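> here is my input, please return the structure:
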Amino acid sequence: MDAYLVDAVRSPRGVAKPTGALAGVKPVYLLAQTLTALQERAGFEPERLDDLIVGCVTQSGDQGANVGKTAALYAGWSPNLSGMTLNRFCASGLSAVNLAAAQAAANDGAVVAGGVEMMSRVPMFGDNGALFTDKDVAKRTNFVHIGLSADLVATQHGFSREQCDDYAFLSHSRAAAAKADGRFSRALTPIKNAEGAIVLEADETVRSDVTREKLAARDAAFIEVGAKGGDDRLRALFPQLGEISHVHHVGNSPQMADGAAAALVASEKALKSLGLKPRARILGWSEACTAITQTGAVEATRKCLDRTGLRIEDIDLFEVRDSFAAVTLHYIHTLGIPLERFNVNGSSIALGHPMGATGVMLVSTLLDELERRRGRYGLVGIAGAAGVAAVMLVENLAV
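Coordinates of the predicted model:
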């Protein structure tokens, strides 16, 4: 594929609460700041871009009306630059990068991909979509509450509460160590409020005091949802199921967060004409979906590996959103991925998941860590609601 990653930047992740450091920053302004930071670092002229593609899941309120295009205008970019905002649930940001790569390659051009989600200001499900709120639609489409679908994976594949907590503890520990070591610093841009004061310079979401004992003491989060008919619905869809294993809680599930990110993708011809130096080559990408469960990243990974001719053992680093712990364990076990190459700096369980931004954030983390470790191949992956998933394979050009 004739597509290259020039650079990627992100905001720090903020706690998705009214008291969170980013809660007072408008989504448009948050994304605009990352666009400006990307422009300054990569050294491009926005008027020479072909397009802007932004991922955002809950496109209502502050995040409605094509937040990507709006943020570009707010950043002072050329009004002649078009722009779109897409929604592939949790995979939105990564799909934005994938589509940017396809467009750059097809048109010999340069495209910025981004993502934004301010969950403190625009709550998850705040768009009141039919999939979540209309019982007839949910029934006819076999939609299952995302937390219950994760518990379903644990039940079907025999992942215990202890196994899920062990993985979560690893994610929290790795994230705390990476933050303390400054491994996220290169990609970060400080975020300012409307008055120009810096409100956040590092991830607010990382907790250094997580222990196995604290995780074990957490109450399962989706027992009540199951008791109100969710478990019966799962058994109707999967008659072989017995008791549902409710193993997920706030400590081993993706942490809600605020954040934004942006990346520049360009073809080889565009690199030369714009005077840009790439950090990585995009080898390929794929999307996939699995019914009901959030395991689509497995199929998307297999498709991408088949298309590029690479194998699991060829990949130096995997940066895959660790959604719910059981879903992540299923991905690791099914594909046979060594833990020492998987989410080495933690992921969404520990760092937080600003939904539409996460995919682009993972791209930035992967680029930095591949260069730090002098690895060659890296894979980014995300699965989300309704089973949708996206994957991208990249080659580090610094080795």
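
> when you work out contacts or count neighbours from here on, use the C-alpha atoms and nothing else.
Noted.

> so is Lys17 in a helix, a strand, or just coil?
Using DSSP: H, G, I helix; E, B strand; the rest coil, the structure places Lys17 in coil.

> my guess is Lys192 meets Thr34, correct?
No. The criterion here is Cα atoms under 8 Å, and Lys192 misses it with Thr34 at 10.9 Å.

> who has more neighbours out of those two?
Counted by other Cα atoms under 10 Å, Lys192 and Thr34 do not tie: Thr34 has more neighbours, with 29 against 18.

> would you map the strands across the stretch 151-300 of the chain?
For the stretch 151-300 of the chain, the strands defined by DSSP state E, counting those that start in this stretch cover 191-192, 198-200, 257-266, 280-289.

> Gly20: which of those is closest?
Across the strands of the stretch 151-300 of the chain, Gly20 has its closest neighbour in strand 257-266 (8.5 Å, Cα to Cα).

> could you also give me the structure for this second sequence? I'd like to compare it with the first:
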Amino acid sequence: MRDAVIVDAVRTPIGKRNGTLAPVHAADLSAQVLNALVHRTGIDPGLVDDVMWGCVTQIGDQSSNIGRIAVLAAGWPEHVPGVTINRACGSSQQAVDSAAHAVMAGQYDIVVAGGVETMTRVPLGAHRTTGQPYGPMVFARYDNFQFNQGVGAELIAERYGLSRRQLDEFSAASHAKAATAIDDGVFDDHVVPIDVDGTKFTTDEGLRRSTTADVLSGLKTSFKPDGVIHAGNSSQISDGASALLITTSDRAAELGLTPIARYHSGAVSGADPITMLLGPIPATRKVLQRTGLTVDDIGVFEVNEAFAPVPLAWLAETGADPDRLNPLGGAIAVGHPLGASGGILMTRLLAQMRRKDLRYGLQTMCEGGGTANATIIELLR
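You can find the predicted model right below:
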């Protein structure tokens, strides 16, 4: 039976909104990570069967199949195709899953999976200016609820009895862990310097090193006057891209490449679209049940920090070891460039597995509309 392995994984530094990456078009940003894979692995891009590219807001700079446009921007041969995938925040994680499935099925031999989002240039919710994405039948089913992830996060915090102090402490810890990881050079191996107007951008810029729970306690709530969710315990609006090279172990050997990890298994699950952010809980259960593994078998978990209640509710339901959760910080500290975030989380997962010699890692992300992906990878080197 064919396997699927990850040969290399790269990402851009994450730019904050209106920050360093703001001048860079999504196609050009994508091209730089695509070419970084070529440079690092020595692979002929003409051998790539497909580029599967996650992107959420596919209008303006990110319209017209940004996956294909990225291939052209990178200067790759015109015969290399590209496709754009949208599973909301999990778009590039779905790209990784789909690439692995295609390779394991024998339909493709070499795939690049990843994604991009330039939220400065294509703002979150920009698609709503041209129409209503849900439609009257969906609104009728859910009593005209105006689907809003921030409101969903408030509902989750209430359901799990999560206080603002707990959320703010978790968020401050995310900044602290990310700062330590940056200072220790944990990200250096997979972060690609990005050329911006002739200068090199190298470090995630959303990090606030002085953040504490006390500092966060002074921020105004965003969705309810008496609520608990605010900008400081939510993911940052960001710009970025990520890319992974996926093939079989046999094809990697033929090309003289040494894989980092094996794609072990994946699952996707739906959940209530009102509290849509709880999707990682059933997705995690599903992938563990499918494999026979338990949470104790997993050495590290990456649970996207869309809002602080998401990983905390996930912890409460799974019983996982809190010390294994997001040990390098997360989106609250460094940002969440939607279509790129699945690949970004995978680079962090691989970094922690390699530095701590952990056999299994699990990644999961909540997604708009109430779905979630969960993916398990196994370390090879």
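
> quick one, which of the strands of the stretch 151-300 of structure 1 is nearest to His353 of structure 1?
So among the strands of the stretch 151-300 of structure 1, strand 257-266 is nearest, using Cα to Cα, at 5.3 Å.

> what is the neighbour count of the closest residue to Asn87 of structure 1 other than its chain neighbours?
Excluding its sequence neighbours, the residue lying closest to Asn87 of structure 1 (Cα to Cα, 6 or more residues apart in numbering) is Val57, at 5.1 Å. Counted by other Cα under 10 Å, the residues lying close to Val57 of structure 1 total 28.

> need the contact list for the residue positioned nearest the centre of structure 1.
A centroid search over structure 1 (Cα atoms, centre = their mean) returns Thr358, at 2.6 Å, as the residue closest to the centre. Contact partners of Thr358 of structure 1, counting by Cα atoms under 8 Å, 6 or more residues apart in numbering, are Cys90, Ala91, Gly93, Leu94, Gly115, Ala260, Ala261, Arg321.

> nearest to Asp108 of structure 1 among these?
Distances from Asp108 of structure 1 to the contacts of Thr358 of structure 1, taken by Cα to Cα, are shortest for Leu94, at 20.6 Å.

> am I right that the closest one is in contact with Gly359?
Yes. With contact defined as Cα under 8 Å, Leu94 of structure 1 counts as touching Gly359 (4.1 Å).

> shared neighbours of the two, anything?
Gly381, Ile382.

> so the corresponding residue of structure 2 for the residue nearest to the centre of structure 1, which state does it fall into?
For Thr358 of structure 1, the aligned residue in structure 2 is Ser341 (criterion: TM-score structural alignment). Following three-state DSSP, we place Ser341 of structure 2 in the helix state.

> so Ser341 of structure 2 versus Ala306 of structure 2, what's the distance?
According to Cα to Cα, to the nearest Å, Ser341 of structure 2 stands 10 Å off from Ala306 of structure 2.

> quick one: the helices in the stretch 251-381 of structure 2?
Counting by DSSP state H, counting those that start in this stretch, the stretch 251-381 of structure 2 has these helices, from start to end: 280-291, 309-318, 331-334, 341-356.

> so which of those is the most surrounded?
Per residue and on average, the most neighbours among the helices of the stretch 251-381 of structure 2 fall to helix 331-334, with a mean of 29 (mean count of other Cα atoms under 10 Å).

> what separates that helix from the chain centre, distance-wise?
Mean C-alpha position of helix 331-334 of structure 2 versus that of the full chain (Cα atoms, centre = their mean, to the nearest Å) differs by 11 Å.
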